[in-house]
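Student: Only the shape, not the letters, is given here:
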């Protein structure tokens, strides 16, 4: 189905995790759903799913918020790819990224998991890694704080001031990939700031 993209926003289920840095992928998904005027509903796969188009005649976006924990993201994403008959090259995974400064969005096609358990499980479950990633920078933990603890904490009060802009930029990146293609989207989001 060439006119359909699956956009998976990674995170952990439940209100206790909703505002964690690790859940920024699902925050971006909520922004996209709002833009599309779409509502999430339970799916037969372990996902909450919403559908819509950026504009009339554009490709359909299927937004998926896995209801599994982060390290089991593949158990949610792979069956939905199969259900929709979509190849992994039509999958966009939106996730938090420690190795990118906070308030930065980067786009990558394929590659390894870089220690991200959600990506690791999706790569394993799909026997593939050539899917597009929208990497939402959350920065490194301060001092000697453990990375696992850092990602499971809410954004700081200072970060929360910029968070809506970061989420909007990441949603813009997803739309740019679908509308303009991967290379054009990368050129836009990787260009140095003026």
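Tutor: Ah, there it is. Just so you know, these numbers come straight off a predicted model, no measurement behind them. Numbers count the residues shown, from 1 in each chain.
Student: use CA for all of it now, contacts and neighbours both
Tutor: Fine.
Student: Tell me how many other residues crowd the nearest residue to residue 29 once chain neighbours are set aside.
Tutor: Nearest residue to residue 29, sequence neighbours excluded (Cα to Cα, 6 or more residues apart in numbering): residue 9, at 5.6 Å. Using other Cα atoms under 10 Å, residue 9 is surrounded by 25 other residues.
Student: Can you name the residues that contact residue 9?
Tutor: The contact partners of residue 9, taken as Cα atoms under 8 Å, 6 or more residues apart in numbering, are 24-29, 63-66, 93-95.
Student: cool, residue 98 as well?
Tutor: 137-140.
Student: Surely residue 13 is in contact with residue 67?
Tutor: Yes - here residue 13 lies in contact with residue 67, judged by Cα atoms under 8 Å, at a distance of 5.5 Å.
Student: Look through the protein and tell me its longest helix.
Tutor: If you go by DSSP state H, the chain has its longest helix at helix 157-180.
Student: Pull out the buried positions in that one.
Tutor: Neighbour-count burial for helix 157-180 flags 163, 166-167, 169-178 (criterion: 16 or more other Cα atoms under 10 Å).
Student: Against that first model, consider the following:
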């Protein structure tokens, strides 16, 4: 597998959205940027906050969630980054807080950010790092739910999962998605297998 060249964290711009469940992708990219000592700066032509380290790009779209594809495709086309070299980190209603799943392609599960990225790339072949936020139990409550901060105990589970994702980064950076999946897909409370 090719190593990822573009890491996209999904979220909404603006201080009022910072702690929302829907901004989980932004949280990860900010943490990864800190770890890799990459500074993110606004870049108008890429519609987002962008940072670079060698061949690796980090992107936080500033287009609002439902137009995320505009930012992704602008940067990917400019630097000739292929869909299977893109990793998108996003909140996932279908996984409990603390759950995580790394996969390539597939549907969008009604996630507006993924939907727009698929539409702009014309293929679903990019990688997704799906981090669970749980479901409110009622579809009519979803918008309200994702635009609120997690409860304290949920935040602790999400933070622990994001740390696991950061720990799996060296495997992801090498394009070793199978090893990253093994490290990430252990059940909560189970120690990860050591290589």
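Tutor: That came through, no problem. Quick caveat: nothing in here was measured; it's all calculated off a predicted structure.
Student: Go through the contacts of residue 9 of structure 1 and give me the one with the most neighbours.
Tutor: Greatest neighbour count in the contacts of residue 9 of structure 1, by other Cα under 10 Å, goes to residue 24: 31 neighbours.
Student: What's the match for that one in structure 2?
Tutor: Residue 24 of structure 1 maps onto residue 24 of structure 2 when the alignment is built from TM-score structural alignment.
Student: which residue sits closest to its match, ignoring its sequence neighbours?
Tutor: Among residues not flanking residue 24 of structure 2 along the chain, residue 91 sits closest, at 5.8 Å (Cα to Cα, 6+ apart).
Student: Let me see the ranges of the strands in structure 1.
Tutor: With strands called from DSSP state E, structure 1 shows them at 4-9, 41-42, 47-53, 60-66, 91-97, 105-109, 132-137.
Student: rewinding a little: got JSON lines for the contacts of residue 98 of structure 1, with neighbour count too?
Tutor: Shown next, in JSON lines, are those (neighbours: other Cα atoms under 10 Å):
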{"residue": "137", "neighbour count": "22"}
{"residue": "138", "neighbour count": "26"}
{"residue": "139", "neighbour count": "18"}
{"residue": "140", "neighbour count": "17"}
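Student: Of those, which are still contacts in structure 2?
Tutor: For the contacts of residue 98 of structure 1, the subset whose aligned partners also touch in structure 2 (both residues aligned by TM-score structural alignment, their matches' Cα atoms under 8 Å) is 137-140.
Student: Serialize the residues you listed to a markdown table and add fields for distance to residue 35 of structure 1.
Tutor: Shown next, in a markdown table, are those (distance: Cα to Cα, whole Å):
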| residue | distance to residue 35 of structure 1 |
| --- | --- |
| 137 | 22 |
| 138 | 23 |
| 139 | 27 |
| 140 | 30 |
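Student: closest to residue 109 of structure 1 among these?
Tutor: In terms of Cα to Cα, no member of these lies closer to residue 109 of structure 1 than residue 137, at 16.2 Å.
Student: Please say which position in structure 2 that closest one maps to.
Tutor: Residue 137 of structure 1 maps onto residue 132 in structure 2, with residues paired by TM-score structural alignment.
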